[in-house]
Structures are given as structure tokens and as C-alpha cells.
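S.K.: Show me how the following folds:
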Amino acid sequence: MEAKEEIIDKAPQVLCKNCQTSFDGKFCPECGQSVFEYERPFRFLIADFTGNLFAFDTRFWTSLKALTLQPGKQTRNFIQGKRARYMPPFRFFIFVSFLFFLIFSSYLGKTVVVSDENKKEVYQALKQQLDSVQGSKLVSSIKDSVMLSAPKIAVPLPDSSETIGSPKVLDFSFNNDNNDSPFQLDVSEEEVSAEDSNKIEKLKAAVITVMENPKIYMNSFIKFLSWSMFLLMPVYAFILWLFFRKTAPYYYSHLIMAVNQHSFWFLMGTIIFMFQYFLPERDYEIEMWLLFLLPIHTFLGYKQLYKRSWLRTLSKSIGIVFLYSLSMILAVAVIFNFWVQSEFL
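M.R.: Sure, this is the predicted structure:
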């Protein structure tokens, strides 16, 4: 019986165009570059793009389902290496937080109205800023009140207690006769330095802009607030590590937990503000139920990931909430102060 020779076809070698390494497969073992060819007919690129889009869509919905219905399980699976089915946590968080601040900004833009009372509060804030300007020796005396001609609102300002050289007087007045703006801020200065004069001009422009279009500063503050929330995640992860370091000694595990929980919080916030924006008048209050769900979901996430007893998990949850609340208050205060300094002075 004649033996037959078995012919085995070897896969052709691929030459990496980036590092010139010869290899078999779809990715270069040296630099990691894909063998994907972009110089192809356009229909192939459309097919690849569609496939990636549906893959993204599938992972997004899988992550969304696990995040909302199985608190803590997605984090545990991701840490254990079961990652292909889920959207990367940081990418999911960026998407959800972007959606939240978009809806939140739209909601505030729809509901914020500059009433007389709002204007009075603005001038109260302005008074405080002028007090700080006084402390920096910008002026030796400030006119007794800031007058708003329509409607008539006067906010008394304290007299300056220090005199430096000859008198320097800043006269803040608002006039409706200006055709360009219903608010006109006039400042007369004597012997004020160029740096301080620049601060005055910024303050004038800020007051006029706030009164005419408060949305500009509102959007600016939302931007600062979004960055503060992003920077708070590592702080929250560190607090988790402090309380659960015996169960999960590595910081990375707590960081993934922090990202996923912030994603859920932003997701609930998005739903709440969507109801407020699109259905402002309703016979039911779903917002309260969603807010009530937040601590329960967070607690169950701790229980699922760290596997501690119910009582220990509850006690640690209270400590975590307390420390993180203090961190948030401090962060928002710092961000607000930085925002005021950057926008007003």
C-alpha cells in the first residue's frame, strides 16, 4: 500500500510595517501593531467600522445591565480577568458622566431665571469679592452702595478702613441708558496700579456678564465641578482601601470599584434630571425612589465585592460615606474658590 504524504500548509509570514518583524498572526509580537490594512476598498472599511460599532453596543448594554442589576459583580469579574464582555470601566464612566453633565447643564439652562432676588444674591456675592479686594489694598474707600436702577436694589458695602496715600474711589453704578447693555458699570480710579486696574476691569465685565447671561458662568462652574468629581474618584478609592485593605490589598481593585460606582451614581443622576427636564409636571415622584436606591446599591456593591458580613459591611459603609462626604465638601469648596478667583479676579 503506497504511503501518502501529508502536506501541511504553513501560514504565510507577515512582515510588520512598523518594526519589520516577521511573524504569524494578526498582531506583531514586538510592537503590538495590527496587520489590518487601511489601503483597501471603502466597502471593507465600512464593514469593519460597523462590526466595531455593534461590538461597542453589545459591551455597553452588557456593562449597563451588570452595573444596575448586579452591583459589585461586574467589578469582581473585571478584577478576575473576565473583561472581554464588558466595556472598559473608565470609558464607560466618561460616556455616562458626559451624558450626565449634558443633561444637567440643559436642565439648569431651562430652569435658571435671573429674578430680582437672584440679582440681589449676585450683588451680595459681589460685595464679598469687593471686601477681598479691599484686603489686598486695592482701594481705600468704596462707595456706600451698589445701585441697580431697574429694579431698584441697593446692597450696602462697608467703608474701607485703610487709607493709602491719596484717596482712591471706585464708583459702581448701573445705568439703563446704555444701548449696548442694560447694565453699565462705571469705575473712576486714581493712583491704582496696572495689575489692580486689570482686576477691576475683570470684575466689571464679570458682573455685567452675570446679569445679562448667567448661563455663561453656570456652564463654567459645571466644567469645574465635573473635573472635581473626576479627581475625587481616586480619593474615594483610597477610602475604600482604608476600610477593605485586608480583603483586597491592592489599590487597583478599589479604583475599579470607585469608577463603577461613580458611573452608577451619574447614571441615576442622568435619569433624575431627564425626568425633571422632559416631564416637569407629573403625578408621581420617581426621583425620590431613585435617590433611595443609591445607598442600597452602594451597600450591596460592597457586600458582593468584599464578601464581609452584613453588619461589618454596614458599619464600614457608614464610615466610608462620612469620610467621602467630608472630602466632597472640601473639594467643592476649593473648586468654587478657584473658580471665583479665575472668573472674577
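S.K.: For the rest of this, base every contact and every neighbour count on C-alpha atoms.
M.R.: Will do.
S.K.: quick one: Trp259 is in a helix?
M.R.: Heads up, residue 259 is Val, not Trp. Yes: counting by DSSP: H, G, I helix; E, B strand; the rest coil, Val259 is found in a helix.
S.K.: Can you give me every residue that contacts the residue nearest the centre of the chain?
M.R.: Centroid-nearest residue in the chain: Ser226, 1.7 Å away (criterion: CA atoms, centre = their mean). By CA atoms under 8 Å, 6 or more residues apart in numbering, the contact set of Ser226 is Phe101.
S.K.: To compare against the first, here's the next sequence to fold:
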Amino acid sequence: MSKGKLREDKTCLNCGTIVEARFCPECGQENTETRKSFHYLFTHVVEDLVHYDSGFWKTIKYLLFHPARLTREYLSGRRKSFVVPIKLYIFISFVTFFISGLLIPVNKMNIGDEKAPVVIKEAPKKEGLNIKYTNNDAPIVIKETPGNEGLNINFTNDSLPKQKNIVKVDEYGWMAGFKSVRELDSVQKSLPEKDRLSKLHYWFTKRMVSIAEHNTMREAFKKGVELFIRNLPKVLFLYMPLFAFWLWLLHGKKRWYYFDHGIFTLHYFSFLLLLTSIFMLLEWLLSMSDWLIFGIIQGLLMTVYMFWPIIYFYKAHKRLYGESKIISFIKSSCLFMTNSITLLIILILYSLYTFISIH
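M.R.: Next comes the predicted model:
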């Protein structure tokens, strides 16, 4: 029963019928005050979701320990006892990324530590390049420096070993040997037409130089990580229709609708996020002690976290679609490989987009 305060006006705001009790006899809308506090809205949503009558805990149990059972129950029409798939996914997604932000804050990562080393595998191959670094706290290790004629590196940190492969960089203007976009444009204009960068190459280089002009290497990397984590839930949500599409392609169109694959996708992604939440919480608890046994348990947890989603997917696919073991295994393997490659490509492109979006 709702605890909202009843309105003094007995006229239903939805259909205009006179409401003698709490609910309108015509449309069923509750005749309570429309203006609510944030506390009321938050507690109302949580109570509505986890109340024992909503089937929240039953949904969680099926989701974790019974692959595809939740999807089968929902598609068969027995839906009243379980949380609606999209509502379940949104709630678990919110909890997962809230926990990750709480337990793994970006501003406390090593990328924000000015004394942490920055490693570059290869120095830029430019003739007569003069690199001068002034940040005394940020060493950088250049592992390979072939093809750099006339490279002049100015060491300013006396505390670093005097080795030619150790220099310091964390200052502005670290991209492509240009300190600013203005310098890039000046070089471009001075070159013959045939030696200038193509339009696409110039646009990309200009964007990178602009980032380096206003951010140190650490600042740019830190901002990139923050943007990546902040928008990752949106990327995963937008990827789910593609995940369902691959399922649709490999299964009979008469027996299975795209809607059915969509429900399976929502449940599987909800499982992945829920497992991630549990894993992060357990990792955080175990990391509070340096006992050997806890380290062993952490290793076992990591193994479960890496392999259980794969096993879960194979089992869920077999139980939902009811095909023979061999056919189900072949289809599951194709789907797993296809989605892994597709998701990897999307994440790479998303990472690149994230980086060039830095200001």
C-alpha cells in the first residue's frame, strides 16, 4: 500500500472522475499529492524494486545460478513474479557503476601520480628534433630510439640515472614534436604541396597537438580514462541490440522473434554486471588484509570471474534454444567469437573517440 499523502481535492487528475477512496474507480490512478521529495522518490523506487512481493530476490537467484531459466519463465508468460528485464538491467547497471566509482576512483589511480613513470616505447623519428623537458618529478623511459638523427635531449633531473634512454616528459606540447597548433600550421604552410599532410591526417594531427597544447601527458590520459568510464554504460547499452541481432541471425525466424533474443540479451548483460558488482565488492573486502589465504581466494575469484561468464553463456544458450549439444556448442562458439571481436573493435574505436574528445 502506498504511503503517499492523499489530495484534498477528490477529482482525479488523470480522468476527472470523483475519487472517494485512494484509487480512482475509473482509471485506477492513485489520488495522492503530485509533488514528491527526492527522498520519497528514491525510497519508493527501491522499495518497489526489492520488496518481497516484486520477486526481486527470486529474479536475482535465477539470474545468477540458473542460466536462461529467467528468460524462459518470462517468455512463457510467467512475468508477474519477476522484475521487468529493462528495469532489472538499469538498476543493476546503476549499482555496478556506482560501486566502481566508489571503490575505484580515477583520481586515485597511478595515472594521477606525478611521480609515477610514463613509458613510451619509441621516440618520434624526426631529424634535428630538440626535446627539452622541465618536469623534475615525472621520469619517462624510452625503450627504443632508432632513426633519430640529431636528437638533442636535455636532462634536468639530477636524481635520475645518467642513461641515454631515460628522459623526462610530462609537459605541454608533447605530441608529434609540435608545441602548438599554430606551429603545426606554420610548418604545413612552409612545406611544398606534395609534402603536406592529407586532410584526414592533418585533422587528426591537429586534434592531437591541440590536446597536447592544453594538457600534459598525464592530464590527457587521466581525462581520457574518466571519459571512458563515464560513458561506458551508454556504449554497452547501445551494443546490446547488436548482440541480439547476432542471435537473431543464427536462429529460426519463425520460432524466435527478435524480441525473444532481446530479452535473453538483457538478462545476460544484467548477469555480467551483477557478477562484476559482486566481484568488485569481494575484491575490496579481501584487499583489506595482506594474509596469504586472502590472496589465494582473490586468485580463485579472478578465475571464476574470467571463466564463469563463458560457461554461463554456453549453458544459457543450450537451455533456452533447446538445440542438440553439438549444434548449440557450434552456434555458441560462433556467437561468442563474433561478439568478442565486434565488442573489441567497438571499444577500440570508442577509446579513440574518447581521446580525441578531450579538451
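S.K.: Please work out the TM-score for the two chains.
M.R.: The TM-score (TM-score structural alignment, normalised by the length of the first structure) is 0.68; 296 aligned residues with a CA RMSD of 4.5 Å.
S.K.: what does the residue nearest to the centre of the first structure align to in the second structure?
M.R.: Taking TM-score structural alignment for the superposition, Ser226 of the first structure sits opposite Pro233 in the second structure.
S.K.: next one: Ile296 of the first structure
M.R.: Under TM-score structural alignment, Ile296 of the first structure pairs with Ile311 in the second structure.
S.K.: quick one: that match is in a strand?
M.R.: No: checked against three-state DSSP, Ile311 of the second structure lies outside a strand; its state is helix.
S.K.: mind checking how far it is from Trp57 of the second structure?
M.R.: Using CA to CA, to the nearest Å, we find Ile311 of the second structure at a distance of 23 Å from Trp57 of the second structure.
S.K.: do the same with Lys223 of the second structure
M.R.: Lys223 of the second structure is 38 Å from Trp57 of the second structure, by CA to CA.
S.K.: In the second structure, what residue corresponds to Asn18 of the first structure?
M.R.: Matched by TM-score structural alignment, Asn18 of the first structure corresponds to Asn14 in the second structure.
S.K.: how close does the residue nearest to the centre of the first structure get to Met233 of the first structure?
M.R.: Ser226 of the first structure is 11 Å from Met233 of the first structure, by CA to CA.
S.K.: can you list residues touching both of these two?
M.R.: Counting by CA under 8 Å, 6+ apart, nothing touches both Ser226 of the first structure and Met233.
S.K.: now the helices: where do they sit in the stretch 151-300 of the second structure?
M.R.: Secondary structure of the stretch 151-300 of the second structure (DSSP state H, counting those that start in this stretch): helices at 181-190, 199-214, 217-250, 258-286, 292-321.
S.K.: Any chance of those in JSON lines with distance to Tyr172 of the second structure as columns?
M.R.: As requested, those are exported to JSON lines (distance: least, CA to CA, whole Å):
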{"stretch": "helix 181-190", "distance to Tyr172 of the second structure": "12"}
{"stretch": "helix 199-214", "distance to Tyr172 of the second structure": "5"}
{"stretch": "helix 217-250", "distance to Tyr172 of the second structure": "7"}
{"stretch": "helix 258-286", "distance to Tyr172 of the second structure": "36"}
{"stretch": "helix 292-321", "distance to Tyr172 of the second structure": "39"}
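S.K.: Tell me which of those helices approaches Pro124 of the second structure most closely.
M.R.: Across the helices of the stretch 151-300 of the second structure, Pro124 of the second structure has its closest neighbour in helix 199-214 (13.7 Å, CA to CA).
S.K.: in that closest one, what's buried?
M.R.: If you call a residue buried by 16 or more other CA atoms under 10 Å, then helix 199-214 of the second structure has these buried ones: 205-214.
S.K.: Could you do stretch 328-344 of the first structure as well?
M.R.: 328, 331, 335-336, 339, 344.
S.K.: Check stretch 239-254 of the first structure too.
M.R.: Residues 239-241, 244-245, 253-254 are the ones in stretch 239-254 of the first structure that count as buried (16+ other CA under 10 Å).
S.K.: Contacts for it next, please.
M.R.: For stretch 239-254 of the first structure, contacts defined as CA under 8 Å, 6+ apart pick out 75, 79, 237-238, 306, 316, 320, 323-324.
S.K.: Buried among the residues you listed? Need that as a selection in ChimeraX.
M.R.: If you want just the buried ones from the contacts of stretch 239-254 of the first structure in ChimeraX, going by 16+ other CA under 10 Å, the selection is:
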select :75,79,237,238,306,316,320,324
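S.K.: Mind putting the contacts of stretch 239-254 of the first structure into a markdown table with distance to Gly25 of the first structure?
M.R.: Formatted as a markdown table, these follow (distance: CA to CA, whole Å):
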| residue | distance to Gly25 of the first structure |
| --- | --- |
| Thr75 | 31 |
| Ile79 | 28 |
| Ala237 | 39 |
| Phe238 | 41 |
| Tyr306 | 40 |
| Lys316 | 49 |
| Ile320 | 48 |
| Leu323 | 50 |
| Tyr324 | 48 |
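S.K.: Done for today, thanks.
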